[in-house]
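Novice: I'll drop the sequence and a predicted model, then ask my questions.
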Amino acid sequence: MAEFIPSRQVQSLPANYFTSMDHRIDSVVKQGIDVIHLHTGSPDQPTPKPIIQAMNQAAQLHENQGYPPAGGKLSLKKAISEFYMREYGVSVDPETEVTVFDGATVAISALPQAMLNPGDVMLTTDPGYPLYFVCPRLAGAETYGIPVRAEDDFLPDYKTIPEKVLKKAHLLMLNYPNNPTGAIATKDFFADTVRFSKEHHIPVVHDFAYAAFGFDGNRPLSFLQTPGSKEQGIEVYTLSKTYNMAGFRVGFAVGNASIIRALSQFHDIDHSDVPSAIQDGVAAALLGPQQSVQELCALYERRRNILVSSFRAIGWDVRAPKGSFFCWFKVPEGYTSESFADALLERAHVAVAPGAGFGAHGDQFVRAGLLESEERLKEAAERIKASGILNETPVQN
C-alpha cells in the first residue's frame, strides 16, 4: 500500500496526550486487571429522559429532516438567550450574539483559526486544557501559558506576562471552573480580565464547560456577568457536562458580535451544523426544569467529599477542588506526575491523568475525575493504601 506524506501542518501536531494515556491504561486492562478509571473526563450519568424524549419527537418532524440552518435554528438561539438571562442575568441578541456548533471542541479548535494570524500568540493558563496548547498551531500561531499556582487559587496574574509576548498576543483563552485544577473564578479576577483585555485590545474567550458545577455553595460565575465583558469577548458553553449530552456533540457561544461572526463564518465552511432534532432537544434542556442539573452537581460534590476524605485518611494530603468534576492532587515528594501515575496504575490499578499533560507547571500534580461511583472512589483509596506507595521514598533514576 502506498504511503502518503501528510501536510507540514499535520506533521507539526503532537500526538493526542489522552490517546497515548488511554493506550497505556488499555494495556493493563487487556491483562484482565480491574482498573478504577479516575483519568477520564467522560460523564458517567445518562442524558435526562425528558431531553431524549424531546429529541425523539423532534426527529419525527419533516421540517427537521433537511439540512439545518447555518449557525443554529433561531428557536434554539432564542432559547439560549432566555437561558442566559434566567441563569446569569445577561442579555444576548439571539441573531447577532449567539452561534451554535457541533461540540465545544470545535469552537476551541476554530477560534484560533478565526482570530489569529501566523506568528500571533494565544494566552492561556499553565496548567490548562491540552487542546489550548495545540489548536493555535492550526493557525500558524503559538500559545503562551501564564503560570498559575495553588497559592493564587490557580488564577493568572497578567502582570507576569513578558512584554515581548504581550506584543504578539491577540487572543486570551480562559476556563473556569477549571480543567484540570477545579479552580473557580472570582468577580475581581474577571473584572481584572476585562481591564487587561481593554488595555491591550486582546479578545477573551471563556470556556464555560463546567458552568453547572460549583461546590460548597459557590455558584460559578459567567464571564459575561462582568461589566464590559461582552464588549471584550465571548463565552463557550457545552451541553456535554451540564446535561450529560456528550454523545450528541453540541455547544454554543455567546457574546461579542464580531467574534461570533468570525466563528460562525469559519464553522460554516469547516463543519456541518448540529442536526435540527438535537437542537430542539437542547432547547428543551435549557428551558425545561433544572432539577437534573442540581442533582448532578450534588452528586459530584458528594463524590468529591468522599474521594478527598478517603485520600486524606490514608495519608495523602490532597486539596479539595471548588468546582468542575476534576480534582488536582499534588503528588508525594520524590515523584513526578508521570512516575506517580505509573506507580498507581501498575501497583494499585488506579488510573489518573499525569499533570505534565496539562503544561509544564502541572508536573507535580495528577488529575482525578469524579466520574466513578462512590464505592469505587473508596476502593481507589483502599487500593492505594494497600499498595504501600504513599509510605515509600521513590528511587531516583
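Specialist: The structure has been received and is ready for your questions. Residues are numbered from 1 along each chain as shown.
Novice: contacts and neighbour counts: CA atoms only from here.
Specialist: Fine.
Novice: Checking my notes, I269 in a helix, right?
Specialist: Yes - counting by DSSP: H, G, I helix; E, B strand; the rest coil, one finds I269 located in a helix.
Novice: so who does it touch?
Specialist: Residues near I269 by Cα atoms under 8 Å, 6 or more residues apart in numbering: none.
Novice: any idea how far it is from S324?
Specialist: 32 Å (Cα to Cα, to the nearest Å).
Novice: Same question for F208.
Specialist: For F208 relative to S324 (Cα to Cα), the value is 10 Å.
Novice: quick one: which of the two has more around it?
Specialist: Neighbour count, other Cα atoms under 10 Å: between F208 and S324, S324 has more, with 30 against 23.
Novice: hold the first one in mind and look at this next one:
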Amino acid sequence: MEKYKSKRLSSLGSAIFSDMAQWKEEVRRRGVDVIDLGIGSPDRPPSERVIKAMEQAVRQPHVYGYPTSEGSPAFRAAVAKWYQHRFSVTLDPANEIVTLMGSQDGLAHLAMAITDPGDVVMVPDPGYPIYGASLVLAGVTPYFVPLREENGYLPNLADIPEQTAREAKFILLNYPSNPLSTVASKSFFEQLIAYANKYDLLVVHDLAYSEMAFDGCRPMSILEVAGAKDVAVEFHSMSKSFNMAGCRLAFMVGQPEVVKALRVLKSNIDYGVFLAVQEAGIAALEEDMEQGQSVAALYQRRRDVVIDGLAAAGWIIPKPKATMFIWACIPHGWTSRQISREILYETGVVVIPGDAFGEEGEGYIRIALVQEEERLREAVSRIAGFLRSHGKSTSA
C-alpha cells in the first residue's frame, strides 16, 4: 500500500477509464487524428443570453462575497418556476431545493448526509461511476441492481431480496439513463414509489438528461407521481441541457428532510456556487421557459448520423429515445475492453467499454455524441472500415 494513499481512494474510479486515458495519449503521440466520443461533455457553449447574464454578473461587486451553501433565493425560485413549467411539480424553494456544484457534487455527498457506515444502498448496474464511488466514500455497502436489455434496462424490483429491500436506506436510479440511454414510463415510476412506501425506502432519481429526448418523447420527473415528494429526491443538472458543464451548477429537489441533510453537509464542506454562475443558470431556465428551444434536436440529428451510418456498415443498433449517448451491443468475438482498445488503436475513435459502468455492461460500448455531424460521419466511416477489416459486419 502506498504511504499516502488510503484504501478508500484505491477503491474509487474505474481502472478502465485510466487505461482509456493512457491508450488515447499513446495514439495521439503517434500523430493520429483522435475523434473523442468518450466523455459526455457538451461540445458547444451555452446560449448568448446565458453568456451575457454571466458577463454582466461578474461585474457586480456583491457576487464576490461568499454565496450561501443552499443556493441563492433567486436561483432556487427559478428552479421552482421551471419545475412547475416543465413537469407541473410544485416545489418550495425554501425547503425543497438545494443548489449544487454539478449533480456529481450532490451525488458524491448524498450518502454521507443520510446514511451511516455499514448501511445498504441499492445502485444500478450498469450505472454512472459516481453512484458506486459515493458509497465507498460513505462506507456504505452497495447492492447492485442489474439492468438488462431483456427487461428494457429497468430493474426487476421483484428480484431484489426482501431482506435487502428492508435494510436498504435508498435506491438510486437514472432515467433517461447514462449509459443505457433508456427512458422509464410513468407506470414504472408509480411501481417504484409504491415499492419505496412498502419498504420505507428513499428513492434517489438522477434526471440529468430530461431535456435530451427524441422523436416526441418527453421524459417525466418522478415527482409527478402522487406522493413521490414524501419518499423521493431528484437531481437535475445545467450541464447537458444548457451546455453549462464547465459552470458546475445543478440542484437536488424533493423530500425536505433529505434536502436539509444535504444542505447541512454541504455547509460544512463549501460555501456554494459562485453567484455569477447562478445568475447564468437563472437566465438559462428563463430562456427555456420562454422559448423552449431544447438541445434535443441537435442530438437527435447526431444520433441518426451514427446509428444510420453504422447500420449501413452492418452494425444494427436500436435508436435510443434520449440522452447524448448510444449504448451499443458489440459484435460477436470481442469483449467490451478489447473492441474499445482496438477501435481506438486502429481508427483513432474513442469509445468507452461497457464494463466501465459495472459488470452488467460487458458486451456493450458507450458512444458519446459530442462532436459535430461531419466528425461523427468520419468516426462512423473509420469504424465501418474497422468492422470490414475484422470481418465483423453484424451485431450480437
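Specialist: In hand now; what should we look at? Everything numeric here is computed off the predicted structure, so don't read it as measured data.
Novice: What's the TM-score once they're superposed?
Specialist: Once superposed, chain against chain, the TM-score is 0.94 (TM-score structural alignment, normalised by the length of structure 2); 392 aligned residues with a Cα RMSD of 1.8 Å.
Novice: list residues touching both of F208 and S324 of structure 1?
Specialist: P177.
Novice: What lies in contact with stretch 30-46 of structure 1?
Specialist: Residues contacting stretch 30-46 of structure 1 (Cα under 8 Å, 6+ apart): 28-29, 240-241, 244, 246, 345, 349-353, 367-372, 376, 380.
Novice: In strands, which of those residues fall?
Specialist: Members of those lying in strands (criterion: DSSP state E): 350-351, 353, 367-369.
Novice: For the stretch 251-397 of structure 1, which segments count as helices?
Specialist: In the stretch 251-397 of structure 1, the helices defined using DSSP state H, counting those that start in this stretch lie at 257-270, 276-287, 291-313, 337-343, 374-387.
Novice: Now tabulate those in CSV and tack on distance to S81 of structure 1.
Specialist: Below are the helices of the stretch 251-397 of structure 1 laid out as CSV (distance: least, Cα to Cα, whole Å):
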stretch, distance to S81 of structure 1
helix 257-270, 14
helix 276-287, 10
helix 291-313, 19
helix 337-343, 42
helix 374-387, 36
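Novice: tell me the most buried of those helices?
Specialist: Mean neighbour count (mean count of other Cα atoms under 10 Å) peaks for helix 276-287 among those, with a mean of 22.
Novice: Please name every helix or strand in contact with that helix.
Specialist: helix 49-59, helix 74-88 (3 or more Cα pairs under 8 Å, 6 or more residues apart in numbering; DSSP states H and E).
Novice: Of those helices, which stretch is the most buried?
Specialist: helix 74-88 (a mean of 18).
Novice: got the contact list for that helix?
Specialist: 90-95, 98-100, 221-222, 225, 279-280, 282-283, 286-287.
Novice: Have a look at how far, on average, that helix is from structure 2.
Specialist: Its matched residues in structure 2 lie on average 0.7 Å from helix 74-88 of structure 1 after superposition (mean Cα distance after the TM-score superposition for structure 1).
Novice: could you give the angle of that helix to helix 276-287?
Specialist: 20 degrees (axes from the mean of the first three to the mean of the last three Cα atoms, to 10 degrees).
Novice: Distance to D273 of structure 1 added to the helices and strands packed on helix 276-287 of structure 1, as a markdown table?
Specialist: Below are those laid out as a markdown table (distance: least, Cα to Cα, whole Å):
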| stretch | distance to D273 of structure 1 |
| --- | --- |
| helix 49-59 | 15 |
| helix 74-88 | 13 |
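Novice: Select, out of these, the one closest to V121 of structure 1.
Specialist: Closest of those to V121 of structure 1 is helix 74-88, at 30.3 Å (criterion: Cα to Cα).
Novice: and the next element down the chain from the closest one?
Specialist: Later in the chain than helix 74-88 of structure 1, the nearest helix or strand by DSSP states H and E is strand 98-101.
Novice: Just name whatever secondary elements that following strand is in contact with.
Specialist: Strand 98-101 of structure 1 packs on helix 74-88, strand 251-255, helix 257-270, going by 3+ Cα pairs under 8 Å, 6+ apart.
Novice: Let me know the closest of the ones in strands among the contacts of stretch 30-46 of structure 1 to P69 of structure 1.
Specialist: G369 (36.4 Å).
Novice: Burial check on the closest one, number of neighbours?
Specialist: Neighbour tally, G369 of structure 1, other Cα under 10 Å: 26.
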